[in-house]
Every structure is written in C-alpha cells, then in structure tokens.
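[1] I need the structure of the sequence given here:
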Amino acid sequence: MRTPRLLLTALTVVVTLTGGLVAGTSGERAEAAIGPVTWSDEFNAASGAPVDGTKWKFDIGGGGWGNNEQQYYTDSTRNVYHDGQGHLAITARKENPAGYQCHYGTCQYTSGRILTSGKFSQAYGRFEASIKIPRGQGIWPAFWMLGGGDWPNTGEIDIMENVGKAPNTVYGTVHGPGYSGGEGIGGNRSIGAPLADGFHNYRVDWSPNLIVWYLDGSEYFRVTPSNLGGDRWVFDHPFFMILNVAVGGYWPGYPDSTTSFPQTMLIDYVRVSAWTSDGGGGGGALKSAMNGRCIDIPAANPVDAAPLQMYDCNGTAAQQWSVNADGTVTAMGKCMDAAAAGTANGTAIQLYTCNGTGAQRFTLTAAGDLVNVPAGRCVDIVERNSANGARLQLWDCTGGSNQKWTRG
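    Predicted coordinates for the structure are as follows:
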C-alpha cells in the first residue's frame, strides 16, 4: 500500500509486457492454473457482529503507517463489523471519542485495518474479493498482501487500491527491494463510472514468476522478473492479506470540504484458491519427452538424498508426483530437491524431506520445462542418457527433449 512508481494504462500494459511472455523461452514463468478454494470468508454473520477472530486480527494505532496517514486504526465494531446483509463493513469516521493520539497530535479520524497474518498465508493461487469501495477526497481503500515483516525485502502485492481523487481508477502494484514506496511497479484500469457506485471483483492470479491483475475478470496488468530492471523478485513465498480504509496520506492527499463522513468499504467475500501447474495438483507420472521413461525414486525407498533417476514407467508410488500449489513436487511424502540448495549447472536433483526452501520450488511450464524457481534452470537428464537409471540435474534451459516433461 504505497505510491506506485509506474502507473500504466491497460493499453500500455498489453503492448509493453506481453512481448516477454512467450511460453518456453527459458521457463521464465507459468500461467496460473486454479485449484480448489483454500480459504474464504463470506461475511454472513449477524448485524453488528465483529470480524471472525479465527481468520482475522487487527492492526491498531495512529503512527502514520509510513505514509503520513491521518487515521487511528481501532478494533472497535464502530469501525469493523458485519452489516447483517452478507457484508463486512470497514468504516472511517471523523471522530476521536477515546482521545487517540496520532503521529501529528490528537487524531481526527478512526478506521479499521484487518489482516490474516499468523492465521493464514499462501504462496501462489488466486486471491480475490468483491468490494464496494468508499469515496471522497483523501479516502484510500485497499486490499493487499505482505510477505512478512521485513518490508520491502519480503515483498508487497497490492491487489486493489483507489484514491478518492481518481474515483474511476483501480491500481495494482508490487513493491520489493529497489522498487518500494514511490518506486513501486504497477498498472491501473479506469472505467466509465466511480468504482464506489457498486461492487467489483478485484483479483490477482499469482504463479511462479508471474502475477496478473484483474478487474471484474478482465486482465489489466501483469508483472514478471523481467519487468524489475534487474531488481530482486521476492514473490516466491507465502503472503498474508490485509483490508483497510486509510484517511489521508502522501499519495491520496487529505480530506477537504468536499469529503463527507462516515465512509464505508463493504466486502461481500474474500476467497483464496490454490495454484497448481497441472490444473489439478493430483499425483501422476512425470514422463520424459526424450525416451518416454518416468522420474523415479530408486528402489521406491524415500530416504533423504536419494538421487532421482529415469526408469520405465510402472505406475508405482515411486513415480507418482504431485505438482503442488506451493511450488513443491512431491512423491512418497517427500520433495524433489536441488542438492545442497545448489543453483549452478550440474546440481543433482534428489529427494529430500520437505522444508520450504527455494531448493524445493519448481514450476512445470506450459512448454513442458520443469524449472527450479531460484535457479531459473531446468531439470535435465544428464548427458541425454536414455537408459534406466539415468540421473537428473539442473541445467540451463535449452528446449531439448531431455528437458521436456509431460504429466502421465
């Protein structure tokens, strides 16, 4: 939730960004295939009920939040509550009944900011919400995500932001090391009426090395590592969600005589779905295009550091690989792993206890490349050996048949 550096129109996004997104050009990214819903809140509680504490917690305070914002966030049901009509309401009010102190003195406004930190986070998938935003100069609603507490190194994904002075425009942005605050990289879409006039669906589809933004199901922006100008891509680990209504700040400016209070953001639902590179995440063979043999755990013995091999496809558990929403590739309860977290050419591919490291994050692209995400290199059959027992390694993606895999 920071001022974006690059606010591209939808037309500019299409022209500028699609040129670098050709399938199979070294396995840079994989389009998201959406799996089952993994988390949701439909906000069907009774009128006046508080937010579900098993799913959300509060940020509280009036320290400006890094943006010179003017509100004090509370955990009161005056600011965050169910409306009894299937919505959660986050209301900004011009008031200070408790004498809240803000960074500039006595606060003039209260509002709410809720987040799933410590309760739910996920890497990759579809994150969406149906929201009717508030309106007015200085009003700043947002639906966004953080990758941890070390901002910007752990990343930020802004799914929806609006500033009241641009009532028809939604902004989507990423922030990370070297592209944070006013240097954030983002796009936008404007429609023919204020977004506050009705509910709209705001969404990102996030998969390894690709994030795509949508308004009401229509794409308006996408970003990959190639758009970062050499800065580090930090969107390869779980993020949590945030909903809030800020008042004032460097980007939106401040309320004036035209701004009325209270201002309420209504949320109809928030839903998160899994990502899977095979569209379903179920187990199955990973078969080589070179010789038709399958990736195999030797002797079906899932010990740590077992070197993965090629073997005649036989349908056993040693060859049933699940390509999962978190980027892991698993069989017999353990993960495909780049040995010693190596990223260089020749790094052996082995089986290892799942540990959440980048050594175990892979993506199977539409072109059939099985790419280790941190290395940007492909799983490769060593020396194009077509025999049973041939070993696997990481190698620069060449497009060769010894690096092409299909689900069997």
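[2] C-alpha only now, for contacts and for neighbours.
    OK.
[3] thinking residue 208 is in contact with residue 236, fair?
    Yes: with contacts counted by CA atoms under 8 Å, residue 208 reaches residue 236, the gap being 6.5 Å.
[4] hey, what's in contact with both of the two?
    Contact criterion CA atoms under 8 Å, 6 or more residues apart in numbering; residues shared by residue 208 and residue 236: residue 124.
[5] More neighbours: the two, which one.
    With neighbours defined as other CA atoms under 10 Å, residue 208 and residue 236 compare such that residue 208 has more, 33 against 23.
[6] separation between the more buried one and residue 131?
    Residue 208 is 27 Å from residue 131, where distance means CA to CA, to the nearest Å.
[7] cool, and residue 155?
    For residue 155, the distance to residue 131 - CA to CA - is 24 Å.
[8] Residue 162 now?
    Distance, residue 162 to residue 131, by CA to CA: 12 Å.
[9] My guess is residue 246 contacts residue 140. True?
    Yes: assessed by CA under 8 Å, residue 246 is found in contact with residue 140 at 4.9 Å.
[10] of those two, who's got more company?
    Applying other CA under 10 Å to residue 246 and residue 140 shows that residue 246 carries more neighbours, namely 29 against 26.
[11] quick one, what contacts the more buried one?
    69, 70, 71, 92, 111, 139, 140, 141.
[12] Okay, and which of those residues map to strands?
    71, 92, 111, 139, 140, 141 (DSSP state E).
[13] got these as JSON lines, with distance to residue 85 columns?
    Below are the ones in strands among the contacts of residue 246 laid out as JSON lines (distance: CA to CA, whole Å):
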{"residue": "71", "distance to residue 85": "27"}
{"residue": "92", "distance to residue 85": "19"}
{"residue": "111", "distance to residue 85": "21"}
{"residue": "139", "distance to residue 85": "24"}
{"residue": "140", "distance to residue 85": "24"}
{"residue": "141", "distance to residue 85": "21"}
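[14] Drop anything exposed from these.
    Among the ones in strands among the contacts of residue 246, those classed as buried by 16 or more other CA atoms under 10 Å are 71, 92, 111, 139, 140, 141.
[15] residues in contact with the fifth one?
    Spelled out, that is residue 140. For residue 140, the contact set (CA under 8 Å, 6+ apart) comprises 161, 162, 163, 164, 245, 246, 247, 248, 252.
[16] can you tell me which of these are in strands?
    Counting by DSSP E, the part of these found in strands is 161, 245, 246, 247.
[17] now the other sequence, so there's something to compare against:
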Amino acid sequence: MFRSRIRLRPSALLLAVVVGLAPAVVPPDGTAPAAAAIGGITWQDEFNAPAGTPVDQGKWRFDIGGGGWGNNERQYYTNSTSNAAHDGQGNLVITARRENPGNYQCHYGYCEYTSARLLTAATFTQAYGRFEARIKIPRGQGIWPAFWMLGNDMGSVGWPNAGEIDIMENIGREPNTVYGTVHGPGYSGAGGISGSRTIGAPLADAFHTYRVDWQPNLIVWYLDGVEYHRVDPGRLGGNRWVFDHPFFMILNVAVGGNWPGYPDGTTQFPQQMLVDYVRVSGYVPDGDPGTTRIRGQQSGRCIDIPGADPVDGAKLQIWDCNTTAAQAWTFAADGTIRAMGKCMDPAWAGTANGTEVNLVTCNGNPVQRFTLTAAGDLVNLSANRCVDVRDWNPNNGGKLQLWDCTGGANQKWSRY
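    Next comes the predicted model:
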C-alpha cells in the first residue's frame, strides 16, 4: 500500500520536503557484517559529560527559531540546556517542553513548545561510511524525532539537489515503526524513496541502534543491525543520484507538523530523546588496486571462471579457492567486477530471479554494475538482487544466479 506524507523540514535554509512512503523491505539478515566497505571510526560523540553539561560545540551547533520550519511545526528550537544537555548517565538528552505562550515568537503567533535541533554542518561532514546512533526515542501523538543528513552543498545547489538521507524518523501515532528515506532531484516530494520496519513493541520503550551503511551507488538502512531498506541508482527511475559528496548530520525532536499531526490530550510533556552515542566510520573503497578472490560464506569456495576459459557467456561457478587468473577479480571504479579481461554480467541483461551470472565482454551497460556491501551481499545494482549460489549447492561447480536478497549464507561473500 502506498501512503504519502508531507513533512516540510528546513535546515538553516528553508527546505520543502514531501515524502512518499513505498516500503521496500529486504528480508532480515542476522549474519555478521563482512569487512568489505566499512573502516575505522572517523567521528564520534559518546556523551559522557557530567549532568547538565551543554553539548560539545566543537562537534554540534544549533538551528534556532520558531518559524514552523516549513511544516507548520509548533516548537521553537533553542540552544538552552533545558532543551539539550548531558544527563550524566552517558546520554545526550533532547527535551521537548510545553511552555507558556508568549515566551518565543513564532511566525503564526507564540510557540507553545520548545525543543532542540543539533547539526554538524560547521564541524563535520563525510561522504560514505557507516552513520549510526543508539537512541531511545520519545513518544506521544504529535512527537517527531529524527536522525538524518543533508548534503554539504545545500547553500549552493539547494534542496533537493543537495540530497537528503533520513536515517531514522518516527511519528508518535505509529509508535512501533521506523522510517528510512532518501530525497533528491526528481524523487523528492511524493517520490521520496522510503522504507520502514515495524517491531512488536514501541520503539520508545528501549534503546535501539539506527544506522545506514553508505557507499558509492548504494545506501542500506538497519534497525538493531537488521537490514530493512536499500536504495541504489536503479531505484531512481533514471533520475540523478546525488549521494556522492559529503553530508552533515542532524538530531532533532519536532512537535507537530503536517505529517505527524499535533499533540492532543493524550500527549504528555516533557518528552525526551536519549542519545547514547553517535558514531561515524570510514569507507574502504572496493575499487582499490589489485585483484582479490571472492569467497562464499556457505561453501568456503571462490567465484571462478570454468576451465579458466574467458569465453563470452561462461557460466560463473564456485570452486576451491586458488591463485589462478580464473579467480583474480578486480572491483573497478565503474562498478564492474572483472577477471581475465572481461566482466561479471547477468545473462542477456536480465534482472529477474534466476538470471544466470556469466562472464561477458565489458560493454558499459549499467547491468554490469555490482557492489559488495558491508553485510556481504554481492548486489547487482540494476536488478537490486543478490548473487546467489543456485539450489544452495556448496560443491565445486555450483552455478551462480541473481535472486532476491534473503540474507542466506549462499548469498554472502567476502574478499579473500
């Protein structure tokens, strides 16, 4: 079912955001991530200061104001420790409070609520990597917590050309559901590409980890380490992929707005979002010089060109790992995976389940683009399907195909 939601939410500039929800859930994967794309920590805040300490302004700055933020929100964002401070228990606390009308001037009168919105635009930006926070969100009708990112070229190209990655959003009337979304040119507004996951208890009942793993041509969303959404250029309907430059992070709690609706008699204040940590890790490019074997988790065998014969149409297989040219793969910067002068290729440019994975002369066709994700999925970007060992065959000669990403061990690969 397709549902649309309006949530007009600016940064320091006024942005207009209309989100369309079209869930594209990938089946959960409980396996440990493969060390393919994620490097060491490049930025972090563990929020271990004494109770009442303001946020570290070497890491975070504030958006301030009560102009409705383009979405008819009802809060005034402050830089006061009454709205954002450490709790002395290892958390940042962002507090949304009901105030006496008249304390803060808003575009429609006087703001009834205060809250905080923190961002790293002036202190830290990064392209690619892992962006993760452990958060206990607030609850209640009209309450709208978020952990998200905007492109650092917002001031020059504007929204949506700068791009937006929403790592976590929740609205109080849907207490068990987290949303992850991207926006860009031609897929903003009702065309924003969104996924969600709903669990069996309100997210506000406990801490959860919210993260994206972001690399060239792929963004993957996780709740508590379980993937629930992914987006690549093939999802954009021919529109431009703008997630190829540094972004900055934002943490905020909004009150009211066109999407979440407004507080009612059931909404209790104050409401608090507790943030245990925010951590960013670097990205290790797949397209580094040299060659590598690609080993399957299920079989321990490597992707192989049969008979080391690089004929067009050779059906790729798994075979005992060795050091021959038939297993010497290069992850090229254009997204192709190459061995013996040719490219990994879905047969006849197919994208359906069961499409054979063959070896074909490199031809520039986008269907020859693959990526190895941090979770160990070898994904064909055009099909948005994983390289899979047919029939779970763990033996020498097991053939490869494209199939919906299931998280199964016959779809897990690592560089070796």
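[18] how about residue 133 of the second structure, what's its partner in the first structure?
    Per TM-score structural alignment, the equivalent position to residue 133 of the second structure in the first structure is residue 129.
[19] Going by secondary structure, its match is in what exactly?
    For residue 129 of the first structure, the element it lies in under DSSP states H and E is strand 125-132.
[20] mean shift of that strand relative to the second structure?
    Once superposed with the second structure, the aligned residues differ from strand 125-132 of the first structure by a mean of 0.2 Å; criterion: mean CA distance after the TM-score superposition for the first structure.
[21] I'd like to know how far the residue nearest to the spatial centre of the second structure sits from residue 143 of the second structure.
    The C-alpha lying nearest the average C-alpha coordinate of the second structure belongs to residue 212 (CA atoms, centre = their mean; 3.1 Å). Distance check for residue 212 of the second structure against residue 143 of the second structure: by CA to CA, it reads 23 Å.
[22] Farthest-apart pair in the contacts of residue 246 of the first structure, please.
    Greatest spatial distance in those: 70 and 141, 13.4 Å, computed using CA to CA.
[23] Pick the one among the contacts of residue 140 of the first structure closest to residue 226 of the first structure.
    Comparing the contacts of residue 140 of the first structure against residue 226 of the first structure with CA to CA places residue 161 closest, at 23.8 Å.
[24] for the contacts of residue 246 of the first structure, which one is nearest residue 33 of the first structure?
    For the contacts of residue 246 of the first structure, the nearest to residue 33 of the first structure is residue 141 (28.8 Å; CA to CA).
[25] how about that closest one, what's its partner in the second structure?
    In the second structure, residue 141 of the first structure lands on residue 145 (TM-score structural alignment).
[26] same question, residue 178 of the first structure
    Counting by TM-score structural alignment, residue 178 of the first structure lines up with residue 186 in the second structure.
[27] how much space is there between the nearest residue to that match once chain neighbours are set aside and residue 188 of the second structure?
    Distance criterion CA to CA, 6 or more residues apart in numbering; nearest residue to residue 186 of the second structure, sequence neighbours excluded, is residue 239 at 5.9 Å. Counting by CA to CA, the gap from residue 239 of the second structure to residue 188 of the second structure is 11 Å.
[28] More neighbours: the two, which one.
    Neighbour totals were compared for residue 239 of the second structure and residue 188, and residue 188 leads with 22 against 13 (other CA under 10 Å).
[29] Against residue 150 of the second structure, how distant is the more buried one?
    Counting by CA to CA, the gap from residue 188 of the second structure to residue 150 of the second structure is 13 Å.
[30] Residue 195 of the second structure and residue 179 touch, don't they?
    Yes: between residue 195 of the second structure and residue 179 there is a contact at 5.8 Å, judged by CA under 8 Å.
[31] part of a helix, is residue 383 of the first structure?
    Yes: counting by DSSP: H, G, I helix; E, B strand; the rest coil, residue 383 of the first structure is found in a helix.
[32] what about it, neighbour count?
    As a burial measure, residue 383 of the first structure scores 11 neighbours (other CA under 10 Å).
[33] Spell out the secondary structure type for residue 155 of the second structure.
    Relying on three-state DSSP, one would call residue 155 of the second structure helix.
[34] separation between it and residue 264 of the second structure?
    36 Å.
[35] For the ones in strands among the contacts of residue 140 of the first structure, pick the one with the most neighbours.
    Using other CA under 10 Å as the neighbour test, these are led by residue 247, with 31 neighbours.
[36] ranges for the strands of the stretch 101-250 of the second structure?
    For the stretch 101-250 of the second structure, the strands defined by DSSP state E, counting those that start in this stretch cover 105-106, 109-110, 113-115, 117-119, 129-136, 143-151, 164-169, 177-183, 193-198, 208-215, 218-223, 226-231, 247-255.
[37] Can you redo these as CSV, where the extra columns are distance to residue 53 of the second structure?
    What follows is the strands of the stretch 101-250 of the second structure, written out as CSV (distance: least, CA to CA, whole Å):
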stretch, distance to residue 53 of the second structure
strand 105-106, 27
strand 109-110, 28
strand 113-115, 17
strand 117-119, 15
strand 129-136, 19
strand 143-151, 21
strand 164-169, 25
strand 177-183, 30
strand 193-198, 34
strand 208-215, 24
strand 218-223, 29
strand 226-231, 33
strand 247-255, 17
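[38] And the ones you listed: which comes nearest residue 18 of the second structure?
    strand 177-183 (9.0 Å).
[39] Verify the stated contact: residue 270 of the second structure with residue 97.
    Yes: counting by CA under 8 Å, residue 270 of the second structure touches residue 97, with 4.6 Å between them.
[40] what's the burial count for residue 97 of the first structure?
    10.
[41] Residue 254 of the first structure -> the second structure?
    Using TM-score structural alignment, residue 254 of the first structure pairs with residue 262 in the second structure.
[42] Help me confirm that its match comes into contact with residue 113.
    No: with contact defined as CA under 8 Å, residue 262 of the second structure does not reach residue 113; the gap is 11.5 Å.
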